[in-house]
Each structure stands twice: as C-alpha cells, then as structure tokens.
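Visitor: the following comprises the amino acid sequence and a computationally predicted model.
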Amino acid sequence: MKAANFRKKFHSFQKDYFIKRLFRNLSLNLAMQIMNIKKAFLLGGTVVLLFSCGKDKFNSVPEIKFTSISPNVISNSSFPGQIDLTFQLKDAEGDFGVGGGQDSSFVYVKNITTSQELDSFKFPVLNGISRKNLDVEVTANILRDAKPSNIPAPYTDTLYFEIYVKDNAGHKSNVEQAGPLYYIRN
C-alpha cells in the first residue's frame, strides 16, 4: 500500500511539476512575445516619426548659396563695366526688397583677399513675386569691390569674397565664400 501511495504521490508530483514547468515556459514565451511586439511598435513608431518630421525647406533665417561670378577673369587693360556675383536665396517670409522706405535689407560683400572693409548694397525691390517661401536668384554688381592687392605688374591676383544678407527683421544669413575672380595686371 505504501508503494502504491508513493507512486500516486510521485505521479501527482510529476504531473504538477510538468504542468508548472509548462505554464512557466508558456508564460515566458508569452512575455517574450509581448516584449517583441512592444519593441516592434516602438521601432515602427520611431521610424514613422523620423520620416514624418522632415526638415523644413524654408527657414526664418535667410539661407544663401554662391552660384557664380561673371566674368570671372578681368584685366586692367579691359576692365568690364560690371562684375556680377550671383547667389541663390531662400527665406520663409521673403522680407527683402519691399521698397517704399520700409526696406532695411542688405547684401554684404567683403573682398577677403585685400584689407578692404565690408561693403553693402541695398537689396533690390522685388516686385511681382510671391514672398512666402522665397526662393530666388540674386545678382549684385561687385565692380567697386573687385580691387586687387598692391603687387606691381605683371601678375595675376586671385580674389575671393564673403557674402551674406540681412532681411528686414534683422536675421543674418549664413556667410558664403564667393570666387575666384582672376584679376590680370599687365
């Protein structure tokens, strides 16, 4: 009887142990699956946020990008009437060149090859274009700033300029280096 009772208890113990172990394994598997689902949602949410929060194309602070100088080779024997420095301008409000005495926007140019002081030009009046999300090409005549250094002839001087703009709200753009402009002294 004792052996039968022992078998019964042992069998009951095995069954309980097996059920507890099975339940624990199922619980762990379920917990792991829930964690994996949470991780997947978190990762998916992060990806959605990253792609939906793209950088605005336009900003309140103006942004410029140097495009060209034309002509880019000049000489003292054939000095042109105009030297055009061209750059791309982007601004969210477009508060440039309003005219009517309200304008306080400027284009600033400095010949960094010489000790020349910073020069500025009133921004041209922009008529007939949308100002919101302004994206325009601007050309400034920098003839008076294209002065070479004082090295005697013959020589070729390579001139570089720094340019930036300020809008009517006083926001200063990034500073761009423009050039080269080659000045040939015969």
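Guide: Sure thing, it's come through.
Visitor: all contacts plus neighbour counts: C-alpha atoms, from now on.
Guide: Will do.
Visitor: for this structure, what spans make up the helices?
Guide: 2-52 (DSSP state H).
Visitor: take a look at this one as well, against the first:
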Amino acid sequence: MRLDILNNGYRPGTKLLFAMIRLFSGHPVPDAAKVTFYRPDFYGASAKEFTHEAMRGPSAWTVGDRELMAAYVSKVNETAFCIAAHTATATRAYQDAPRVAAALADLESAPIEEPLRATLRMLGKLTREGTVSAQDMRDVLATGATPQQIQDALAVCTAFNITDRLADAFGFAQLSPKGFEAGAKYLLKRGYR
C-alpha cells in the first residue's frame, strides 16, 4: 500500500528542491530519496550517513561488489524497487551486465570470485533466517574473505534490510528503465548522501 506521505509530507523548500531535480534530470525524485527527506532528524540524516559509509566508505570490496550485495539482499527480500535500482548500479559499476544477472539468477554458477560468492551466500542466509552461525563465518573466511570484509558486507546487509522494509512499507514506486539508469549514474557519482 502506497502511503500518501511520500507525495505530500514535505516543507515548501523540499518540495521546491524536488521540482528542481525533476526539471533538471527529467526524472522524478525516487521514493528512496524522498523518504530520507520526510523526517531527516528522525531517520533521513542518519540513514544517509550509514548507507553512504557502507556503500562508499573504505573497503576491500569494490563499489560494484557492494552494489551487488545490495541487489542480492533485496532479491532475497523480494523488494522490486531495490532489486532494480541496485542491479542497475552494480551493472554500471562493473560495466558487466551478464555478471550481475548471473549472480542474481544462480549464485552458485555465477562467474564471481569465491570470497564474494561465499559472502553473498552468508548475507542471503542472514536475510532469510535472521541469523548466521560461527560455521557460516568460518566458511566465508575459508574462501579468503577477511574479517573486515565480512564486517563491511554486514553493514551493506543491514542498510538494505532496513531500506527494503521501508520500500515495501511505503510502496516505493517503480521507475522506468531510464529512471533507474539515471539513479545508478547519480549513486555512482555522488553516493548516498
């Protein structure tokens, strides 16, 4: 159910900003951005900072890897908006649409490195079941992922489990393919702030 608050719950200055973005970009402001403007003091400012750090902060994972993690977590959650948004962003970051599509279609046969595959497998289990074991962590470490990479991946997982639930609760509207592509360009250029 789409909540009307995403259309009308803003101060005049924010409404003007949204109008300017639409005018200059040719695309409406995505609901994922709108929700951070609705209550910036309660959710938006902190969420943007946390997500930006998880997705663009220092990490041994590439930006493409972290965007693929976001798309994968969103796929497990069956959140259409976030799947499309982060598939587009991962594809653009890697410059390799078949790789992204393969990882989302069949993780076990996808042409990706073993540390990434094991990490995605672990993030999927955590997202589905809400828990992972010490053995799950040992399995990821055994593929060559470092403890810091696991921590970084868990931050991505946290950010997108929250975002996916907001997308579902607020009924984020789907964008056109060009809208998702424009969003991907923006996220790669400016990040999540």
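Guide: Now that the structure is in, tell me what you want to look at. From a predicted model like this one, the values you see are computed outputs, not experimental measurements.
Visitor: and the TM-score between these chains?
Guide: With the length set by TM-score structural alignment, normalised by the length of the first structure, the two chains reach a TM-score of 0.22; 73 aligned residues with a Cα RMSD of 5.6 Å.
Visitor: from residue 13 of the second structure, how far out is residue 190 of the second structure?
Guide: 21 Å (Cα to Cα, to the nearest Å).
Visitor: so how many other residues sit close to residue 159 of the first structure?
Guide: 21 (other Cα atoms under 10 Å).
Visitor: was I right about residue 141 of the second structure contacting residue 149?
Guide: No. The pair residue 141 of the second structure / residue 149 is not scored as a contact, 9.4 Å apart, by Cα atoms under 8 Å.
Visitor: how much space is there between the spatially most central residue of the second structure and residue 18 of the second structure?
Guide: By Cα atoms, centre = their mean, the second structure has its centre lying nearest to residue 70, at 3.8 Å. Going from residue 70 of the second structure to residue 18 of the second structure by Cα to Cα gives 25 Å.
Visitor: hey, which strand is longest across the first structure?
Guide: In the first structure, assigned by DSSP state E, the strand with the most residues is strand 155-166.
Visitor: residue 23 of the first structure: how many residues sit nearby?
Guide: For residue 23 of the first structure, using other Cα under 10 Å, the count is 12.
Visitor: meant to ask about residue 20 of the second structure, not that
Guide: 14.
Visitor: just checking, what packs against the lengthiest helix in the second structure?
Guide: Ranked by number of residues, the top helix in the second structure under DSSP H is helix 147-170. Helices and strands touching helix 147-170 of the second structure, by 3 or more Cα pairs under 8 Å, 6 or more residues apart in numbering; DSSP states H and E, are helix 31-38, helix 45-56, helix 63-77, helix 80-94, helix 114-129.
Visitor: quick one: the helix or strand just after the fourth one to helix 63-77, angle?
Guide: Of the helices and strands lying after helix 80-94 of the second structure in sequence (DSSP states H and E), the nearest is helix 97-105. Note on geometry: by axes from the mean of the first three to the mean of the last three Cα atoms, to 10 degrees, helix 97-105 of the second structure and helix 63-77 are set 30 degrees apart in direction.
Visitor: list the buried residues of helix 97-105 of the second structure.
Guide: The neighbour-count check on helix 97-105 of the second structure (16 or more other Cα atoms under 10 Å) flags 99, 100, 101, 103, 104 as buried.
Visitor: quick one: which of these is nearest residue 91 of the second structure?
Guide: residue 100 (6.1 Å; Cα to Cα).
Visitor: my guess is that closest one meets residue 87, correct?
Guide: Yes. Counting by Cα under 8 Å, residue 100 of the second structure touches residue 87, with 6.9 Å between them.
Visitor: perfect, that will be all.
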